[in-house]
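1. sequence-free structure coming up:
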């Protein structure tokens, strides 16, 4: 039979058709990170260690290392937040760490934001950074820095610029990962009220 000899497929009238299943909206809440969140945080971070140049770490972080880092940030009372979906799954996290160890730097922090693969491109990074900035202000911090790879992290640079971070410097070829040299872009935001 020729194509024109086929009868067109019949469709049910609209009132008899099954309505389309609505897509589940992307929903999350933010809260302080807890020690119980560390295995999921480690999994998110280690994905970036193994698959990207957004972190210069080359070795996966262990749970013991994350526990130590978590205790250190808690002792310093620095913001460390997670975004969770309605079932409690960790979608991403944001934290502040001291910029340098010398005491004079105590009001300056470096931000870090990492998202699980299923949570990218949905505005979660924007919400996490906004919350991190507000919590950092409330903690009495004065300056926030972001050190971002100069290749493959353009969306992170754009996100920080959207929040008023300005570029204050670049370092070329300071990291070597995946057989490639990588530089960094240094962005800064004043948190003074």
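-> That came through fine. Because the structure is a prediction, the values reported are computed rather than measured.
2. going forward, measure contacts and count neighbours with C-alpha atoms only.
-> Fine.
3. how about the contacts made by the residue nearest the centre of the chain?
-> Nearest to the geometric centre of the chain sits residue 114, at 2.6 Å (CA atoms, centre = their mean). Residues near residue 114 by CA atoms under 8 Å, 6 or more residues apart in numbering: 44-45, 92-94, 125.
4. list the buried residues for stretch 111-130?
-> Judged by neighbour count (16 or more other CA atoms under 10 Å), stretch 111-130 contains these buried residues: 111-116, 119, 124-126, 128-129.
5. included below, for side-by-side comparison, is a second structure:
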């Protein structure tokens, strides 16, 4: 599927909310049980973008949003500031069409430019397609947490994958350096 990637904005949130709703109700990528309402998705979007993290959407040839991705803090303690977690969600018709791969590649590019050194994927349900798209982008297996979520009547495993960005761990950051999202 040919898609166009661009920054997400507030007007995109109804479509983003619907994509996430479908994923929560029918998938295992998110361990949420009840889909959050639009207002909660607005709050989440505002928090992520206010911190300067990238949040992007993929649109099809009709300019309809078919997927979205964002990076966010993995943890809030200061030593984690060089590490981001990626999140990617697709509309059902966009799955297995290269949209997730395009979103991930763009997210990697943007996070590298912002100065982050590592990206982690926390893959709910050990979803094979998500594992495959991350592997194709160079992520390495970082671990398996068994039976970490209970959804749709069964236990779900979580796969952790990791990708070095830029110089990764080959050098220490400058003592006063911060990723661009933290230079405010």
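-> Received it, and whenever you're ready, just let me know what you need. Just so it is clear, the structure is predicted and the values come from calculations on it, not from any experiment.
6. picking that back up, over in structure 2, tell me which residue corresponds to the residue nearest to the centre of structure 1.
-> Aligned by TM-score structural alignment, residue 114 of structure 1 pairs with residue 89 of structure 2.
7. can you check residue 74 of structure 1 too?
-> Taking TM-score structural alignment, the alignment pairs residue 74 of structure 1 with residue 49 from structure 2.
8. just say helix, strand or coil for the equivalent of residue 106 of structure 2 over in structure 1.
-> Alignment note (TM-score structural alignment): residue 106 of structure 2 maps to residue 131 of structure 1. Assigned with DSSP: H, G, I helix; E, B strand; the rest coil, residue 131 of structure 1 falls in the helix class.
9. one more: the one 3 residues further on?
-> Counting by three-state DSSP, the backbone at residue 134 of structure 1 sits in helix.
10. got the contact list for whatever residue of structure 1 lines up with residue 3 of structure 2?
-> Using TM-score structural alignment, the partner of residue 3 of structure 2 in structure 1 is residue 28. With contacts defined as CA under 8 Å, 6+ apart, the neighbours of residue 28 of structure 1 are 83-86.
11. among those residues, which are located in strands?
-> Mapping those onto strands (DSSP state E) picks out 83-84.
12. top of the contacts of residue 28 of structure 1 by neighbour count?
-> Of all these, residue 83 has the most neighbours under the rule other CA atoms under 10 Å, reaching 25 neighbours.
13. that residue -> structure 2?
-> In structure 2, the residue paired with residue 83 of structure 1 is residue 58, using TM-score structural alignment.
14. not counting sequence-adjacent ones, nearest residue to that match?
-> Nearest residue to residue 58 of structure 2 in three dimensions, chain neighbours excluded: residue 5, at 4.6 Å (CA to CA, 6 or more residues apart in numbering).
15. picking that back up, neighbours of the match of residue 106 of structure 2, how many?
-> Residues near residue 131 of structure 1, counting by other CA under 10 Å, number 17.
16. I'd assumed residue 103 was in contact with the match of residue 83 of structure 1.
-> Yes. If you go by CA atoms under 8 Å, residue 58 of structure 2 and residue 103 touch, sitting 7.1 Å apart.
17. so for the two, which residues contact both of them?
-> With CA under 8 Å, 6+ apart as the test, residue 58 of structure 2 and residue 103 both reach 5, 68.
18. which stretches of structure 1 form helices?
-> 38-51, 63-75, 124-138, 154-162 (DSSP state H).
19. and residue 57 of structure 1, which of those helices is closest to it?
-> Of all the helices of structure 1, it is helix 38-51 that lies closest to residue 57 of structure 1, at 5.8 Å by CA to CA.
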